[in-house]
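[1] I would like to see how this sequence folds:
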Amino acid sequence: RLQATGVEIVRGDGPRFLRDVREAFDCVFLDPPFDSDLSPQLLPLLMARLSRNGLVYVESPRPLVPPEGWTAVRSSRAGRVHYQLLGRLYEYGEYGADQRC
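    Alright, predicted model coming up:
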């Protein structure tokens, strides 16, 4: 039903995929198993694979403090799920997206 082009859905071992892939992504939907705490492990790997203005949507059971180099563009909660839209910070400390997921 997704009416978009250039979309690739990858289901599998996230850390392995991010170590092996060489392309850059504009938008990543990161939804690891609910209580796995994989997000902190995956975000550093994503840093090298995200386009300059790329965004990462993250779901987690607890509020996620953005690690160094990331900023929360948006965040909220739905029931037990905390979700955030993260962007990379640059040397001047701002996130400057001119595109959206």
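
[2] switch to C-alpha atoms for all contacts and neighbour counts from now on
    Noted.

[3] got the contact list for the residue sitting nearest the centre point of the chain?
    Centroid-nearest residue in the chain, with CA atoms, centre = their mean: residue 56, separated by 2.4 Å. The contact partners of residue 56, by CA atoms under 8 Å, 6 or more residues apart in numbering, come to 27, 28, 29, 30, 84, 85, 86, 87.

[4] this one next, for a side-by-side:
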Amino acid sequence: MQKKPAKPKAHGAPRLAPRQVRIIGGAWKRVLLPVLDAEGLRPTPDRVRETVFNWINHQLGGDWDQAAFLDLFAGSGALGFEAASRGAASVTMVDNHGPAARQLEANQEKLKAANVRVLRADALTLVTDLGARGQRFDVIFLDPPYQLGLLSQILPLCPAILNEGGLVYAETGEPLPQEGDDIPDWLLGWDAIRADKAGMVYYYLLKLHEKVA
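    Got it, this is the predicted structure:
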């Protein structure tokens, strides 16, 4: 009699479902939000977010209720909802992918996040429009798809929409050129005041050079 093939051993359920993101701090700490299952959409890992928000908190001096955030290429919304959870005055979340934008809106509704606004828009076009309207932000999140060269296109547009002393968080798949290297034109004028690496992800907190009187 032929034996039935043995069932594969279960390795245990993962700590999180594959398409969920956990808010790690603030009013919605530990809340799980569903994430759209879409190619190239990769939520910023918990450990990276914890580090980044510690950096930002230090720079803001804890004054979250005075800070306006812009989450371009919002994707899963991991960064924007984290900022909103911690009491940001406002968070504008932007994505040009219709299903992703609708998922962001659904999560906003789930959280009843009155300080969050979701826009479906092209990030490059929107930044130009915001600058023309005089809108300014204290922190901008830039976590674009790595392979499209979008960081080099959008970073030079950010000074026009940053408040004085504002911050840009940038996440990349390769290290940014440092001082002493051949720094590309699109990175000129920026200081990396914090930097770290997790796996194949490089992440930075950038600030414009201080102007000398």
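
[5] of the contacts of residue 56 of structure 1, buried ones?
    The neighbour count (16 or more other CA atoms under 10 Å) marks 27, 28, 30, 84, 85, 86, 87 as buried among the contacts of residue 56 of structure 1.

[6] and the contacts of residue 56 of structure 1, which of them are in helices?
    The members of these all map outside helices under DSSP state H.

[7] which of those residues fall in strands?
    Among the contacts of residue 56 of structure 1, the members falling in strands (DSSP state E) are 27, 28, 29, 30, 84, 85, 86, 87.

[8] the second one maps to what in structure 2?
    Right, the one you point to is residue 28 of structure 1. Aligned against structure 2 by TM-score structural alignment, residue 28 of structure 1 finds its counterpart in residue 140.

[9] can I assume that match is in contact with residue 171?
    No - if you go by CA atoms under 8 Å, residue 140 of structure 2 and residue 171 don't touch, sitting 11.6 Å apart.

[10] for the aligned partner of residue 58 of structure 1 in structure 2, which non-adjacent residue is closest in space?
    Mapped onto structure 2 by TM-score structural alignment, residue 58 of structure 1 lines up with residue 170. Once flanking residues are discounted, residue 170 of structure 2 sits nearest to residue 142: 4.8 Å by CA to CA, 6 or more residues apart in numbering.

[11] quick one: the longest strand seen in structure 1 to structure 2 mean distance?
    Across structure 1, the longest stretch assigned as strand under DSSP E is strand 50-60. With mean CA distance after the TM-score superposition for structure 1, strand 50-60 of structure 1 departs from structure 2 by a mean of 0.6 Å once superposed.

[12] and that strand, how far out from the chain's middle?
    When C-alpha coordinates are averaged (CA atoms, centre = their mean, to the nearest Å), strand 50-60 of structure 1 and its chain have centres 3 Å apart.

[13] and residue 161 of structure 2? What does it align with in structure 1?
    Mapped onto structure 1 by TM-score structural alignment, residue 161 of structure 2 lines up with residue 49.

[14] what sits against its match?
    By CA under 8 Å, 6+ apart, the contact set of residue 49 of structure 1 is 18, 22, 23, 24, 25.

[15] how close does it sit to residue 91 of structure 1?
    Noted for residue 49 of structure 1: a distance of 18 Å to residue 91 of structure 1, by CA to CA, to the nearest Å.

[16] so residue 43 of structure 1, which state does it fall into?
    Under the three-state scheme (DSSP: H, G, I helix; E, B strand; the rest coil), residue 43 of structure 1 adopts helix.
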